[in-house]
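# When you get a sec, could you give me coordinates for this:
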Amino acid sequence: MQQRFKTHIERKLPFLFNTPIALAVSGGIDSVVLLDLCRNIKLNCSVLHCNFQLRGQESLQDLQFITALCKTYGVDFHTINFDTKTHAQEAKVSIQMAARDLRYDWFLQQKQELGFSYLLTAHHADDNLETFLINLGRASGLEGLTGIPEINDYIVRPLLPFSRSEIVQYAKAHQIMWREDSSNAESKYIRNKYRHDIIPLIKQMKPDFLENFTKSLQHLNQSNSIVKTTVDQKRDQLFSENNGVIEIPVIKLMELVPLTAFLYELFKPFGFKNGVELLQLLDTLSGKQLISDSHRLIRNREQLLLVPLESNTLEYEYTITQEQESINYPIQLHIEHTELKTEISKDEVLVDKEKLKFPLILRKRQNGDYFYPFGMLGKKKLSKYFKDEKFSLLEKENQWLLCNGDNEIIWIVGARADDRFKITETTTEILKITSLHA
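Model prediction:
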């Protein structure tokens, strides 16, 4: 195995030579064997160990074992203790997910502090098979069935071509000691059920199953590359960006075959993984939307609008005093006195200053808003105006309103003025308000 490992590194992962790397070592057989293999081919490695403090004295003994091992091997050793249970409770995630988040956050921190280029983990071929079966049971897409990636950013998994049995044989042949994690035998974890019950039965029925599975993964990865190329081409054709909003024509989407599969692949990178919900959005009313962890997907007439979720850092409303001549945030407005009663553009409004109550208010829409459209008799609900003018949901949400001190709408900024504040023959003082970026 030592020679095969060296050959694999030389052919597939040569960048691991002559650069500082780190190994994630738990003390179990897989990571200890990886450390021995890397040391034998003289990779410049240090060791990182996480103590999740979940197994009492066992966890402490793991730490003591690895400390002694690294001292024997003469490699740098770095460790950290985590209060995993508290983190899981606060983050409202499982213990397994909490441990994963904690260790990978720390790994990245150590990469920055220690300056290593890559982190090696000891995932092997049997881990790949377990992951495949777990994802298969979750109705995963094709990408979920392509196995654990050998290289993922700075994470490298050089043992993926090797089976658990090969690793065990190597450890015994070289008299390598390791620690057994008692939690690996607990059947409450689905991965352990596959590991101890299902996979051994499969191997008993077909001894070359793991070898054939590994070849199948290679074929699946190649097929996935073809799918990804096709989907990327369609995304480039159909997705067009306009001021940070991606617009997708519904009619063009509907022409794709098979439609549900294309929808899943097109929108999966944005967090939308339910093909049925995406299909329903194509056949629903304008204004309906789906929300993922990172994006909103909105039906807007004959388009879908894809918008990043952004934390709302804007205050709900802003005030403008009588002394201010301009504001630059959240939008730019310029206020000046004028004597001209000329025609103005949609980005300007002339108002009778005597009708204003300062401070003025700049805000977004509120339930029940209405105004008196300039040049018309009677009032109109703001929601009705938005509907008549075919405002999209995003346009409604982004529309600023300039209001009087008593909250009456003076101007739908950049769109329509209110008739109540217009200048008349009796007006003695005119204010001209300009939206510089309406």
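
# From now on I want contacts and neighbour counts done on CA atoms only, so please keep to that.
OK.

# can you pull the contacts of L43?
Listed by Cα atoms under 8 Å, 6 or more residues apart in numbering, the contact set of L43 reads 16-21.

# Can you say which helix or strand has it in it?
Using DSSP states H and E, L43 falls within no helix or strand.

# Can you tell me which of the contacts of L43 comes closest to A261?
Nearest to A261, judged by Cα to Cα, of the contacts of L43 is L16 at 38.0 Å.

# rewinding a little: from the contacts of L43, keep the buried residues only.
Among the contacts of L43, the ones that count as buried by 16 or more other Cα atoms under 10 Å are 16, 20-21.

# Can I get those in TSV including secondary structure and distance to Q175?
Output for the buried ones among the contacts of L43, formatted as TSV (DSSP: H, G, I helix; E, B strand; the rest coil; distance: Cα to Cα, whole Å):
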residue	secondary structure	distance to Q175
L16	helix	26
P20	coil	27
I21	strand	25
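
# Show me where the stretch 101-250 of the chain has its strands.
Under the criterion DSSP state E, counting those that start in this stretch, the stretch 101-250 of the chain carries strands at the ranges 118-120, 151-152, 155-156, 240-242, 245-249.

# Here is the second sequence; please produce its structure so I can put it next to the first one:
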Amino acid sequence: MLQKFQNHLLHNFQFLNGKKILLATSGGKDSMVLVHLFQQLKYTIGMAHCNFQLRGMESFEDQNFVQEYAAANAIPVFITQFDTKAFSEDYKISTQVAARELRYNWFYELLETEKFDYILTAHHADDNLETFLINLSRGTGLEGLTGIPEQNDKVIRPLLAFNQKEMEDYAKLNNIKWREDSSNASDKYLRNKIRHHLVPMLKELNSNFLSSFHKTQLYLQDAQVMAEDASIMIYQQVVKQENETIYFDLKKLKKLPNYKSYLYQWLKEFGFKAWDDIYDLVDSQSGKHVFSPEYRVLKDRDYLILSPINFVNVKDKYFIDENQKEVNIPLNLTFCKVADIGIVSNKTIFVDGDKVQYPLILRHWNEGDSFQPFGMNGKSKKVSKFFKDEKLSLLEKENSWLLCSNDEIVWIIGLRQDERFRIDNTTKNILKIQSE
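Alright, predicted model coming up:
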């Protein structure tokens, strides 16, 4: 196996040569085989062990085993302990997910602080098959069937080309000692049930099952690449982006034969889980939305609009004193007295300073708000009707701010000034208000 492993590294992971490598070491057979292989090939390695404190004294015995092996072989070793149960309860996640998060967060910290180049784990072909079957049993797309990636950023899994029997034979041939995890014998976890019952049956049906399975995964990986390429091409036709906001054109989207698949491909990276609710948005009424932890998809007429959730707790009102020259929250405004009227634009207005009453109020619009749009000779108009005429999206309406003097609107910021505060022949004090 050593020669096969060396050739595997040469053809697939040549970039590891000369690098400082951190080996994730549980003390079990697989991770100890990984350590032994890299020792034989004279790589610069360190060992990292996580004590999750889930198996009482057994967890601490594993920790001691790894520490003693590292000391005996003059290998740098890094040990940490986690209160995994408390973490899983605090964040309402499973113990397995909690352990994974804690482990990889710590590994990346070690990369930074100890100047390692890569993290290597001992996942092998049987682990890959088990993961495939777990995902298949729960329902998944192509991603869940393509298997554990050989490389994910700084995490490398060089043993995926090797099966469990090869690992056992190598360990016995080289008299490698390891620790047995007692929990592996229990059928409490789904992975163990699959390992103990389903995988042996599949191997009995086909002695070359792992080899056939590997070929299948390669085909699935090719299919996934094709799907991603098609997704990018269609994305450019259906989507437009303005800063952090993304607009999906529903008329174009619904012409696609499998538009739900495209939506999944485009939105999965934003943390959405309620896919049926997202698909229902396509034919729902305007104003419906679906949230992920950090994003929202909003249905607005002929578009689905994806935007980040604003986590800032925006107050209903902000007050601006007469001597205040600028405002930075919730948006940037500047105030100054000038002698003459300059160029008026959506971002700059000039008002009669004697007509406004302080403190000025900055607030969101409310149903029932009305104003007298500049240039309409004193005719009143509902703000909601103005927004509709301007064809503002629901998102743009939500993000609109009004500058008010008492109960009267001075300016729908960035859109239209109110006629009542305009400059006329009697104006003595000109106030210039500008937004960024």
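
# List the TM-score for the superposed pair.
The TM-score (TM-score structural alignment, normalised by the length of structure 2) is 0.91; 433 aligned residues with a Cα RMSD of 2.5 Å.

# thinking again about what came up before, out of the strands of the stretch 101-250 of structure 1, deepest packed?
When those are scored by mean count of other Cα atoms under 10 Å, the highest mean neighbour count falls to strand 118-120 (a mean of 24).

# Quick one: average offset of that one versus structure 2, please.
Strand 118-120 of structure 1 differs from its equivalent in structure 2 by a mean of 0.5 Å after superposition (mean Cα distance after the TM-score superposition for structure 1).

# who touches that strand?
Residues contacting strand 118-120 of structure 1 (Cα under 8 Å, 6+ apart): 16, 20-24, 107, 111, 154-158.

# Apply 6 Å and report the result again.
When contacts are defined by Cα atoms under 6 Å, 6 or more residues apart in numbering, strand 118-120 of structure 1 is touched by residues 21-23, 154-157.

# which one among those residues gets closest to D76 of structure 1?
Each of the contacts of strand 118-120 of structure 1 was scored against D76 of structure 1 by Cα to Cα, and A22 proved nearest at 9.3 Å.

# wait, doesn't that closest one sit right on R39?
No: the criterion here is Cα atoms under 6 Å, and A22 of structure 1 misses it with R39 at 11.6 Å.

# neighbour count winner among those two?
The residue with more neighbours, out of A22 of structure 1 and R39, is A22; 27 against 16, by other Cα atoms under 10 Å.

# Can you verify the more buried one is assigned to a helix?
No: the assignment for A22 of structure 1, made by DSSP: H, G, I helix; E, B strand; the rest coil, is strand rather than a helix.

# Return the residue of structure 1 aligned against A125 of structure 2.
Applying TM-score structural alignment, one finds that A125 of structure 2 aligns to A125 in structure 1.

# Skip the chain neighbours and tell me the closest residue to the residue positioned nearest the centre of structure 1.
In structure 1, the centroid-proximal residue (Cα atoms, centre = their mean) is S294; its distance is 5.6 Å. Closest residue in space to S294 of structure 1, ignoring its immediate chain neighbours: L309 at 5.3 Å, by Cα to Cα, 6 or more residues apart in numbering.

# I'd like to know how many residues surround I305 of structure 2.
22.

# which element is it on?
Applying DSSP H and E, one finds I305 of structure 2 within strand 303-308.

# ok, and for the helix or strand following that strand, which residues are buried?
Using DSSP H and E, the helix or strand that follows strand 303-308 of structure 2 in sequence is strand 317-320. By neighbour count with 16+ other Cα under 10 Å, strand 317-320 of structure 2 contains the buried residues 318, 320.

# Same question for stretch 421-433 of structure 2.
Buried residues in stretch 421-433 of structure 2, counted by 16+ other Cα under 10 Å: 421-423, 429-433.

# which residues touch stretch 306-324 of structure 2?
For stretch 306-324 of structure 2, contacts defined as Cα under 6 Å, 6+ apart pick out 245-246, 294-297, 359-363.

# Try it again at 7 Å.
Defining contact as Cα atoms under 7 Å, 6 or more residues apart in numbering, one finds that stretch 306-324 of structure 2 is touched by 244-247, 294-298, 358-364.

# Repeat that for stretch 10-19 of structure 2.
Residues contacting stretch 10-19 of structure 2 (Cα under 7 Å, 6+ apart): 44, 117.

# gap between Y104 of structure 1 and H78 of structure 1?
Per Cα to Cα, to the nearest Å, Y104 of structure 1 is found 14 Å from H78 of structure 1.

# neighbour count winner among these two?
In this view Y104 of structure 1 and H78 are compared by other Cα under 10 Å, and H78 has more residues nearby, 16 against 13.

# who are the neighbours in contact with the more buried one?
By Cα under 7 Å, 6+ apart, H78 of structure 1 lies in contact with 47-49.
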